[in-house]
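[1] Sequence plus the predicted model coming up.
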Amino acid sequence: MPKLVDHDERRAQIIDALLRAAADTGLHAVTMRSVATEAGISVRLVQYYFDTKEQLLLAALNRLTARMGERVRDRVRTAGSSPTPRDIVEAVLLEAVPTDEESRIFHLVYTEYAVLSITDPALGGQPFLAAPNEMEGFLVGQLEAAQQAGDADPRVDAGQEAVVLLSVSAGLGLSVLLGQRTAGDATAVLHYHLGRLFPGS
């Protein structure tokens, strides 16, 4: 009896192969053939699931975005059953720092997508470009909740601080990718700043 194929699993296998290939050679250099080689399958099979490279790129981008959300939620869960606004803010910001191979690949390839979207119309209109704005609004809410609870400096402008926090965490993540500092050093900088922002927590 022939083995039944799990199509979702096969699609995930192909997408993960694209992400690994992009992390090794750059998103611009990825081809259907290089993805097939990385996945250990035929080009024809890759094309069975994804008609074009563009479809594959978009599917991988959606996987990256969903996986980041999962990792943030995992970090928040480690803070306990009743995480504070600071716990949540810290979880969001620390996820921007590459601390393992999965997050290194994520941030490297996600950065490539962001740059590519500037010149590629197919990527320019994708929802992932709205994610930073959504995250900014989310952080504003957490900062305001912390201020109301007396855990964050009441003099801070939550809207402006959310922009600063996201910019700092993104910059630190890039500095880790570039080898300018270690993940531990970047984490220490974030903890330092959060300690000043949340003196009551």
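    Sure thing, it's come through.
[2] make it CA atoms for all contacts and neighbour counts henceforth
    OK.
[3] can you give me the helices for this protein?
    All helices of the chain, identified by DSSP state H, fall at 7-25, 32-39, 43-49, 53-77, 85-94, 101-116, 121-124, 131-148, 158-177, 183-197.
[4] Can you redo those as a markdown table, where the extra columns are distance to residue 1 and mean neighbour count?
    Conversion of the helices of the chain to a markdown table gives the following (distance: least, C-alpha to C-alpha, whole Å; neighbours: other C-alpha atoms under 10 Å):
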| stretch | distance to residue 1 | mean neighbour count |
| --- | --- | --- |
| helix 7-25 | 18 | 18 |
| helix 32-39 | 25 | 19 |
| helix 43-49 | 21 | 15 |
| helix 53-77 | 31 | 16 |
| helix 85-94 | 48 | 21 |
| helix 101-116 | 37 | 18 |
| helix 121-124 | 42 | 15 |
| helix 131-148 | 46 | 17 |
| helix 158-177 | 48 | 18 |
| helix 183-197 | 50 | 16 |
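[5] who's in contact with the residue most central in space within the chain?
    What sits nearest the mean C-alpha location of the chain, by C-alpha atoms, centre = their mean, is residue 68, with 4.4 Å. Contacts for residue 68 (C-alpha atoms under 8 Å, 6 or more residues apart in numbering) come out as residue 95.
[6] Any figure for the gap between residue 140 and residue 129?
    19 Å (C-alpha to C-alpha, to the nearest Å).
[7] Excluding residues flanking it in the chain, which one is nearest residue 59?
    residue 15 (7.1 Å; C-alpha to C-alpha, 6 or more residues apart in numbering).
[8] Structure two is appended below for comparative analysis:
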Amino acid sequence: MIPMPKRVDPTERRTLIADALMKVAAEQGLEAVSLRHVAAAAGATTGLVQHYFRTKDEMMLFALSVVSGHTEARISAAVGALGPAPAPRDLVRAMVTQMLPLDEERRADGKVALAFFAYAATRPQVAEVQRQGALGLRDFFATLMPAPAATTLLALVEGLGLYMISGTYPTDVALRALDDFLDSVFRPAAGRP
């Protein structure tokens, strides 16, 4: 009997490679990411990595989609835990706290996402993917709060994430700043100055 060749799931293999890329990026920064380093972290050959990703940009965009998928899964779980009709403030808070580096998984994803901002600065294709994601999120938040507040919220969350990753702000300080902002946006109209 002739042994059948092992069937390989290309999506699974690409995800394993992307996970290796994120590990390298989180530990050493995106500047250390190369096909060779990612292959070593994945326990694969450079040729195998090149089989699934022709260029570094292709690999980086896929890894960005994996990080986004992690965040979306966390957000879905957090929103689901709120029940069928959460208050807008609770919904927003549940979503944005999943974007902050509050534990090791979110911290690793946050480091990779931060590195992607720098990477995208000179790569229009990568920048466009990030831009579309940010605008979609801002537009969603603008259905729950004034549009300028939605823009400010995203900037606040990105800034808090950066300062948390660098150790400048501890978790309690960052969450207090977030809650103060959300309180100012969602305060009942009668209480507003």
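    Done, it's in. Predicted, not measured: the structure shown is a model, and the values here were computed from it.
[9] Report the TM-score for the pair.
    Both chains were compared after superposition, and using TM-score structural alignment, normalised by the length of the second structure their TM-score is 0.86; 185 aligned residues with a C-alpha RMSD of 1.8 Å.
[10] Tell me the counterpart of the residue nearest to the centre of the first structure in the second structure.
    By TM-score structural alignment, residue 68 of the first structure lines up with residue 71 in the second structure.
[11] Residue 135 of the first structure too?
    The equivalent of residue 135 of the first structure in the second structure is residue 137 (alignment by TM-score structural alignment).
[12] wouldn't the residue nearest to residue 59 of the first structure be in contact with residue 60 here?
    Yes: between residue 15 of the first structure and residue 60 there is a contact at 5.4 Å, judged by C-alpha atoms under 8 Å.
[13] And the contacts of stretch 39-49 of the first structure?
    Outside stretch 39-49 of the first structure, the residues that reach it (C-alpha under 8 Å, 6+ apart) are 11, 13, 14, 17, 32, 33, 35, 36, 37.
[14] Mind doing that once more with 10 Å?
    For stretch 39-49 of the first structure, contacts defined as C-alpha atoms under 10 Å, 6 or more residues apart in numbering pick out 7-8, 10-11, 13-18, 20-21, 31-37, 50-53, 55-56.
[15] Which stretch of the second structure lines up against that stretch?
    Aligning stretch 39-49 of the first structure against the second structure (TM-score structural alignment) gives residues 42-52.
[16] That stretch: how far from the chain's middle?
    The chain centroid and the centroid of stretch 42-52 of the second structure are separated by 24 Å under C-alpha atoms, centre = their mean, to the nearest Å.
[17] hang on, the earlier thing: how much space is there between the match of residue 68 of the first structure and residue 166 of the second structure?
    Distance of residue 71 of the second structure to residue 166 of the second structure, given as C-alpha to C-alpha: 20 Å.
[18] now do residue 29 of the second structure
    13 Å.
[19] With neighbour numbers in mind, choose between those two.
    residue 29 (17 against 11; other C-alpha atoms under 10 Å).
[20] looking at it, that one is touching residue 23, isn't it?
    Yes: counting by C-alpha atoms under 10 Å, residue 23 is a contact partner of residue 29 of the second structure at 9.2 Å.
[21] anything in contact with each of those two?
    Listed as contacting both residue 29 of the second structure and residue 23 by C-alpha under 10 Å, 6+ apart are residue 112.
[22] which residue in the second structure lines up with residue 27 of the first structure?
    Using TM-score structural alignment, residue 27 of the first structure sits opposite residue 30 in the second structure.
[23] Aligned counterpart of residue 191 of the first structure in the second structure, please.
    Match for residue 191 of the first structure (TM-score structural alignment): residue 179.
[24] quick one, what contacts that match?
    Contacts of residue 179 of the second structure (C-alpha under 10 Å, 6+ apart): 89, 93, 173, 185.
[25] distance of it from residue 96 of the second structure?
    Per C-alpha to C-alpha, residue 179 of the second structure is found 11 Å from residue 96 of the second structure.
[26] Repeat that for residue 34 of the second structure.
    Counting by C-alpha to C-alpha - residue 34 of the second structure and residue 96 of the second structure are separated by 31 Å.
[27] again with residue 108 of the second structure
    16 Å.
[28] for residue 17 of the second structure, same thing?
    The spacing between residue 17 of the second structure and residue 96 of the second structure, counted by C-alpha to C-alpha, is 28 Å.
[29] And residue 134 of the second structure, by the same measure?
    Residue 134 of the second structure is 12 Å from residue 96 of the second structure, where distance means C-alpha to C-alpha.
[30] which residues do these two both contact?
    Joint contacts of residue 134 of the second structure and residue 96 (C-alpha under 10 Å, 6+ apart) are residue 154.
[31] shared neighbours, residue 29 and residue 166 of the second structure?
    Joint contacts of residue 29 of the second structure and residue 166 (C-alpha under 10 Å, 6+ apart) are residue 111.
[32] Wait, the residue nearest to residue 59 of the first structure touches residue 53, no?
    No: between residue 15 of the first structure and residue 53 there is no contact under C-alpha under 10 Å: 11.0 Å.
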